[in-house]
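1. everything below, folded, please.
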Amino acid sequence: MWSTKRRSVSFLNNDPNKEGFAQWMVGLQTEAAAAGISHRTLERALADIKKPLAKVIDVDRKQPEFTQTVQDYVSTRISGYRIKDGRKMKRRYPIWLGRVEDRHGVQRRFILALWGIETNYGRHTGNFPVIEALVSLSYDGRRSDYFRRELLEALRIVDAGHIPLKHMKGSWAGAMGQCQFMPSVFCAYAVDAEGDGRIDIWHSVPDVLASGANFLAASGWKNDQTWGRPVKLPKGFDTSLVGLEKRLPLPKWQALGVRRVDGRALPRRNLDASLLLPDGPGSQAYLVYDNFRVLRVWNKSNAFALAVGLLSDQLAKGK
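-> Take a look at the predicted model:
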């Protein structure tokens, strides 16, 4: 759950001096202790960190510009093996998917699709030590306030005993576990589905499924709707109607000549929808509903939301 867009770089705390870093760590420990983090957790989590992780700082400063088309982004993520594996997971966890679906009101195909797009069903969760990565980003200064808040939340997670420190791994930016929650999102939305007193989005599939669904539900998910659909536009269509900020009911889009990609009429429901042309005029068009906007709360990227929606459509098919 981490959007990577290039930003301007500052070097407020780019201090290679070990003494400077050590002083900064003392201030961090004082703040964390005042926030209620136990001395034992602070000792275990921070005592061995002597300097920022250079690789984390390097990755943060050298994020590439996003040049891939949305169509390419989507096609590389909705591969045959990802569809096949998603259907396998649907067969493997029918009871837990049913429980999560009933409790949180989110269709299982979307829960599976998020799991698949984020970490390929738990295979690629990141191998950076989360505390150390967040210390490095907090110290660096480029977005220190944001990452310092996330660091304190990460320390709370360890302090609560949800995950052993050595298992608290994630992305270079601190996104954790099989649903790639930042620590603040974990603290707000992660769920102990198994009822064992711990929330483990690293190893417990029930906790992963329930946590993802809980986030979507809290963000306004509507379980009587889908995300949207690819559509076909008539020749000479007025592209001034394109954009998430513009909404029209489906009957109006139908009257304007918009059709499903196979030429059939649009659904008759009076749902508001927005029209997207993510790769510009002449590219694949999509009508998207409110649930598409909820997917963008998870990750503020049209490409990400489209990939999740289209993969969910594939997972709804077959067994």
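2. C-alpha from now on. contacts and neighbour counts both.
-> Noted.
3. for Ser29, what are its contacts?
-> One thing to correct before we go on: residue 29 is Gln, not Ser. By Cα atoms under 8 Å, 6 or more residues apart in numbering, the residues touching Gln29 are Leu42.
4. to compare with the earlier structure, here is another sequence to fold:
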Amino acid sequence: MRHLSILLALAGTPALAQTAPCGGDFESFKAGLVQEAPGYGVPAETAQAFLAGVSRDESVIAADRQQGVFQLDFVEFSRRLISQNRIDNGARFSSQYDATFDRIAQQYGVPRGILLAFWAFETDYGQVQGDFNTANALVTLAHDCRRPELFRPQVFAAMALYGRGDLDPATTTGAWAGEIGQVQMLPGDILENGVDGDGDGHVTLKTSAEDALMSGANVLRSLGWRPNEPWLQEVLVPETLDWAATGLDQPRPAAEWAAMGVQARTGQLSDLPASLLLPVGRRGPAFLAYPNFAVLFEWNESFVYVTTAAYFATRLEGAPVFANADAFKAGLTGQEMQALQGLLVERGYDVGGVDGILGEMTRAAVQAEQRRLGMPADAWPTRDLLDALE
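-> The predicted structure is shown next:
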């Protein structure tokens, strides 16, 4: 999980002064955290004990800077992440934890396909949970000045977990960004939404699938998941569609999409409002994204990751492989995407960073320029668009 919101409850407490927001001497930074910890409800002696053996981990910084996999397009990304083995294991674990998934559906309204998809992508159903020291990772990222405001609160959350005996700074390991357990939750999420699913009196996300799945469902519920509603549905679209009407920021009643010629590939369209999503443009797979789809971006901010996970969840619940997988026009390389983003920034667009990744902000800018240039405005950047802007 890459949900990086500040989850520590500080109701009624004024903003706390940060003695060392980021950077500088690492040991001095740690000393500043000790001074600040009581304001977060963590005794100074607990903070000092937690930080005693913590060191800066340069491999964490390297991992933070190297996330090139998200430069892949949706079709290629899906093919890499969705294997027959993951589908088969999804069916096996769905059966093995059937009672837990039924309980989750009743209590939280979150379908098993969604949880199975994230469980698979995050840790291969608990088999690969990461071997980065969690305390080192969190303090390193808080000390680093790229995103300290996201990770600093998680350090204090980890201290709180340590104080209650649920995290050992010397031995607890997980992902490079500090997530722990089978569905990769940050310490703040564990504090706020952790659930003892197996009834043993502890929330142990590394070893208990029941705890991990129940906690993941509770996180989604807290983020606004709407019980018993769909999230993503593959559709077929006519070639005459107004492509400028597509995109996550333009929802409309499904009946209106139907009137425009959009058809469900299987089953029936829901009566909920939905956005028409074209991950690789008008010639590739097409989906209606319902309100629950937006909730998934609170779990992970990557457009291609969320779209692939949401699609995989539908596969795990019986949907077929998407259509038009090889019909779309090739996109840009990472270097070309960065060049395009630079040109869009020059024209006044906020693309969220010139990083070579086709996120939702870049897609919106691409669609606006396609509309301006009289091109099919499907938000899929091609060499033709890059040439036109250059």
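5. Ala175 of the second structure and Gln182 of the second structure, how far apart?
-> According to Cα to Cα, to the nearest Å, Ala175 of the second structure stands 10 Å off from Gln182 of the second structure.
6. over to Ala135 of the second structure?
-> Distance from Ala135 of the second structure to Gln182 of the second structure, by Cα to Cα: 18 Å.
7. stretch 223-233 of the first structure maps to which residues in the second structure?
-> Aligned by TM-score structural alignment, stretch 223-233 of the first structure falls on residues 227-237 of the second structure.
8. next one: the matching stretch to chain centre, how far?
-> Distance of stretch 227-237 of the second structure from its chain centroid, counting by Cα atoms, centre = their mean, to the nearest Å, is 19 Å.
9. helices along the stretch 51-200 of the first structure, start to end?
-> For the stretch 51-200 of the first structure, the helices defined by DSSP state H, counting those that start in this stretch cover 54-61, 70-77, 80-92, 94-104, 108-119, 130-140, 144-159, 183-189.
10. tell me which of those helices lies nearest to Val242 of the first structure.
-> Val242 of the first structure lies closest, by Cα to Cα, to one member of those: helix 70-77, at 15.9 Å.
11. contact partners of the closest one?
-> If you take Cα under 8 Å, 6+ apart as the criterion, helix 70-77 of the first structure is touched by 117, 278-279, 284, 302-304, 306-307.
12. list the buried residues for that helix?
-> Of the residues in helix 70-77 of the first structure, 70, 74, 77 count as buried by neighbour count, 16 or more other Cα atoms under 10 Å.
13. residue range for stretch 188-208 of the first structure in the second structure?
-> Per TM-score structural alignment, the counterpart of stretch 188-208 of the first structure in the second structure is residues 192-212.
14. and for the counterpart of Met25 of the first structure in the second structure, nearest residue in space, chain neighbours not counted?
-> Superposed on the second structure with TM-score structural alignment, Met25 of the first structure falls opposite Lys30. In space, and not counting its chain neighbours, Lys30 of the second structure is closest to Leu51: 6.9 Å by Cα to Cα, 6 or more residues apart in numbering.
15. does that neighbour touch Ser28 like I think?
-> No: Leu51 of the second structure lies out of contact with Ser28 (Cα atoms under 8 Å); the separation is 11.6 Å.
16. of the two, who's got more company?
-> Ranked by neighbour count (other Cα atoms under 10 Å), Leu51 of the second structure and Ser28 place Leu51 first, with 22 against 13.
17. what do we get in the first structure for the more buried one?
-> In the first structure, Leu51 of the second structure lands on Leu46 (TM-score structural alignment).
18. who's in contact with the residue nearest to Lys30 of the second structure?
-> Neighbour list for Leu51 of the second structure: 30, 135, 169 [criterion: Cα under 8 Å, 6+ apart].
19. of those residues, which is the nearest to Asn193 of the second structure?
-> Within the contacts of Leu51 of the second structure, the smallest distance to Asn193 of the second structure is 19.9 Å, found for Ala135 (Cα to Cα).
20. and the closest one, how many residues sit next to it?
-> A count of neighbours around Ala135 of the second structure, defined by other Cα under 10 Å, yields 28.
21. equivalent analysis for Gln35 of the second structure, please.
-> With neighbours defined by other Cα under 10 Å, the count for Gln35 of the second structure comes to 16.
22. so which helix or strand takes in it?
-> Using DSSP states H and E, Gln35 of the second structure sits in helix 26-36.
23. now that helix on the first structure. Mean distance?
-> In the superposition with the first structure, the average deviation recorded for helix 26-36 of the second structure is 1.8 Å (mean Cα distance after the TM-score superposition for the first structure).
24. what's the angle between that helix and helix 134-143?
-> If you take axes from the mean of the first three to the mean of the last three Cα atoms, to 10 degrees, helix 26-36 of the second structure sits at 90 degrees to helix 134-143.
25. helix 26-36 of the second structure: how far from the chain's middle?
-> Here helix 26-36 of the second structure shows a centroid-to-chain-centroid distance of 30 Å under the convention Cα atoms, centre = their mean.
26. ditto for stretch 219-237 of the first structure
-> Relative to the centre of its chain, stretch 219-237 of the first structure is centred 21 Å away, using Cα atoms, centre = their mean.
27. and it, which residues are buried?
-> For stretch 219-237 of the first structure, by 16+ other Cα under 10 Å, it's 219, 221-222, 226-233.
28. tell me the residue furthest from the middle of the second structure?
-> Among residues of the second structure, the one most distant from the C-alpha centroid is Glu45; the distance is 34.5 Å, by Cα atoms, centre = their mean.
29. in a strand, Gly318 of the second structure, correct?
-> No: Gly318 of the second structure sits outside any strand when classified using DSSP: H, G, I helix; E, B strand; the rest coil, being coil.
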